[in-house]
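# no letters, just coordinates:
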């Protein structure tokens, strides 16, 4: 089958959180190119306008949904709105995420709650709510966005490291429960990606050089590199892939 063809099993509807920019935007566009209609969630409708236009130029539908996933009630509300308007999606990709940097002794409880809320609590709620329908239907794909800090501890990011470690374990836990029902639950673990979340690191010439020198591939990832891994995990080629946390890191973890 050529790269532009759409398989009969191509997902009809994919929900992508964090779709307005960076990795989430690249994933939404890649899945649209592969034939899916997109429900894109972001912090504001206005922020989703650009990716909406790009998806529609590809001939697919884009349904914007605003949600502040730091709000404890937002994920449940978002899931209900999507179910009411579109039913249970074929694919859920959870790319929304935040980070707060501070030494552990200065890392506030508010920052901890915000980071864990967006990166772990909300993804669990969305997976639970859509997973219920996927299990009942007997099919579905859920892809979490983990991190290199699902494997490593990092520095001055205790909340982020804890949340991404939790994402890796949640991936395995849900796969254990839902694989036999035809629901594939996996995660990707991006390496250093040239997005606005990493602006400070890219702007620091010393840290940028140190990081770049350690990456065997010799460069930082582009968002499209990450989107390609998601495309695989949501394709028929990954039918027998369950509970995997797939590093997409240019070889960082192998170093």
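Ah, there it is. The model shown is predicted, which means the values in this text are computed figures rather than measured ones. Numbering: from 1, shown residues only.
# contacts, neighbours, all on C-alpha from now
Noted.
# in what helix or strand does residue 189 lie?
Assigned by DSSP states H and E, residue 189 belongs to strand 183-190.
# this is the other structure I want to compare:
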């Protein structure tokens, strides 16, 4: 058997990714920062496979260790058929604080939760992924690292963090391609949120956001989970170091 770690999986893109992978028979380590009940509910939806829920702050190396220990316990010993097959680094949040109002604490929170956590996760998981023979690492970035529009929120702290994530992805891809490990990122556009998790925008801002999407609709979490699952698959073995924009044409 093989296992995949999905961080930030209590709802939205992470939860949709878990459901899609479970349908393929892949065992899951389901991470949440604090929403234990939500993660348990996702695990219940994925009951056809073995699951483990891990709760913890991704900025802490101890959380990364717990995730990988859980993955190896599900997937088998290093070097055996199975083991850790993939990692989806999805944990994060959107912060629309303007640059003029941005203080060090707000900026550092974004960098710790996204850039530092992904660096920890890459360093610890890449050797295990190399042992699997088909290792895949997929980070979730965002259009905010690429698109800055007059009159719209620019999310400077989130943009800086996601740009850092993409730089780490490319560096890791270059360093690990010869080991058979692929490292890529998916950059969603505006994604329709779960009802209980409205996100950083007001209802009026969501309406304005929709006007910026050439496809004429917001993405669903499953719209993003589908390319994540593809990048984790054997069919994506020759794709690495890429940022795949899944945004309905926003970054045209």
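That came in fine, so what should we check first? Fair warning: this is a prediction, and the values are worked out from it, not measured in the lab.
# by contact count, what packs against the helix or strand just after the strand holding residue 189 of the first structure?
Toward the C-terminus, strand 183-190 of the first structure is succeeded by helix 199-203 as the next helix or strand (DSSP H and E). Counting by 3 or more CA pairs under 8 Å, 6 or more residues apart in numbering; DSSP states H and E, the packing neighbours recorded for helix 199-203 of the first structure are helix 205-214.
# in the helix it packs on, which residues are buried?
Residues 208, 211-212 are the ones in helix 205-214 of the first structure that count as buried (16 or more other CA atoms under 10 Å).
# also stretch 101-117 of the first structure?
For stretch 101-117 of the first structure, by 16+ other CA under 10 Å, it's 107, 111-112, 114-117.
# quick one: that stretch aligns where in the second structure?
Mapped onto the second structure using TM-score structural alignment, stretch 101-117 of the first structure spans residues 96-112.
# residues contacting the matching stretch, please?
59, 92-93, 95, 153-158, 160-161, 200 (CA atoms under 8 Å, 6 or more residues apart in numbering).
# of the residues you listed, buried ones?
Buried among the contacts of stretch 96-112 of the second structure (16+ other CA under 10 Å): 59, 92, 95, 153-158, 160-161.
# list the contacts of the residue nearest the centre of the second structure.
Taking CA atoms, centre = their mean, the centroid of the second structure lies closest to residue 90, which sits 2.0 Å from it. Counting by CA under 8 Å, 6+ apart, residue 90 of the second structure touches 6-9, 13-14, 139-140.
# returning to what we had before: which one of the buried ones among the contacts of stretch 96-112 of the second structure is nearest to residue 124 of the second structure?
Set against residue 124 of the second structure, the nearest of these by CA to CA is residue 59 (13.4 Å).
# name the element the closest one belongs to?
Counting by DSSP H and E, residue 59 of the second structure is found in no helix or strand.
# how much space between it and residue 36 of the second structure?
According to CA to CA, to the nearest Å, residue 59 of the second structure and residue 36 of the second structure sit 17 Å apart.
# so which residues of the second structure form helices?
Assigned by DSSP state H, the helices in the second structure fall at 12-23, 36-45, 61-75, 104-110, 117-132, 156-176, 203-210, 221-231.
# of all these, which one is nearest residue 186 of the second structure?
Of the helices of the second structure, the one closest to residue 186 of the second structure (CA to CA) turns out to be helix 221-231, at 6.9 Å.
# list the contacts for residue 28 of the first structure?
Counted by CA under 8 Å, 6+ apart, residue 28 of the first structure has contacts 16, 19, 38, 40, 51, 55.
# out of the residues you listed, who has the most neighbours?
The most neighbours of any of these, using other CA atoms under 10 Å, belong to residue 19, which has 30 neighbours.
# trace it over to the second structure, please.
Match for residue 19 of the first structure (TM-score structural alignment): residue 9.
# repeat that for residue 33 of the first structure.
So, by TM-score structural alignment, residue 33 of the first structure is matched to residue 23.
# tell me which residues touch residue 173 of the first structure, please.
Taking CA under 8 Å, 6+ apart as the contact definition, residue 173 of the first structure lies against residue 243.
# rewinding a little: Throw the contacts of residue 28 of the first structure into CSV and include distance to residue 240 of the first structure, thanks.
As requested, the contacts of residue 28 of the first structure are exported to CSV (distance: CA to CA, whole Å):
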residue, distance to residue 240 of the first structure
16, 22
19, 27
38, 24
40, 27
51, 31
55, 29
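# coming back round to it: of the contacts of residue 90 of the second structure, which pair is most distant in space?
9 and 139 (13.0 Å).
# one step back: which one of the contacts of residue 90 of the second structure is nearest residue 50 of the second structure?
Nearest member of the contacts of residue 90 of the second structure to residue 50 of the second structure, counting by CA to CA, is residue 6, at 13.6 Å.
# endpoints of stretch 112-122 of the first structure, how far apart?
Terminal-residue distance, stretch 112-122 of the first structure (CA to CA): 14 Å.
# what distance separates it from the middle of the whole chain?
14 Å (CA atoms, centre = their mean, to the nearest Å).
# so who does the aligned partner of residue 158 of the first structure in the second structure touch?
When the second structure is aligned by TM-score structural alignment, the residue opposite residue 158 of the first structure is residue 156. Each residue near residue 156 of the second structure by CA under 8 Å, 6+ apart is listed here: 95-99.
# just give me the closest of those residues to residue 231 of the second structure.
So of the contacts of residue 156 of the second structure, ranked by how close each gets to residue 231 of the second structure (CA to CA), first place is residue 95, at 27.2 Å.
# buried sites along stretch 60-76 of the second structure?
Buried residues in stretch 60-76 of the second structure (16+ other CA under 10 Å): 61, 63-64, 67-68, 70-72, 74-76.
# out of those, which is nearest to residue 147 of the second structure?
The nearest member of these to residue 147 of the second structure, counting by CA to CA, is residue 64 at 30.6 Å.
# would you mind confirming that the closest one is in contact with residue 54?
No: Residue 64 of the second structure is not in contact with residue 54 according to CA atoms under 8 Å; the separation is 9.7 Å.
# please consider this matter closed, and thank you.
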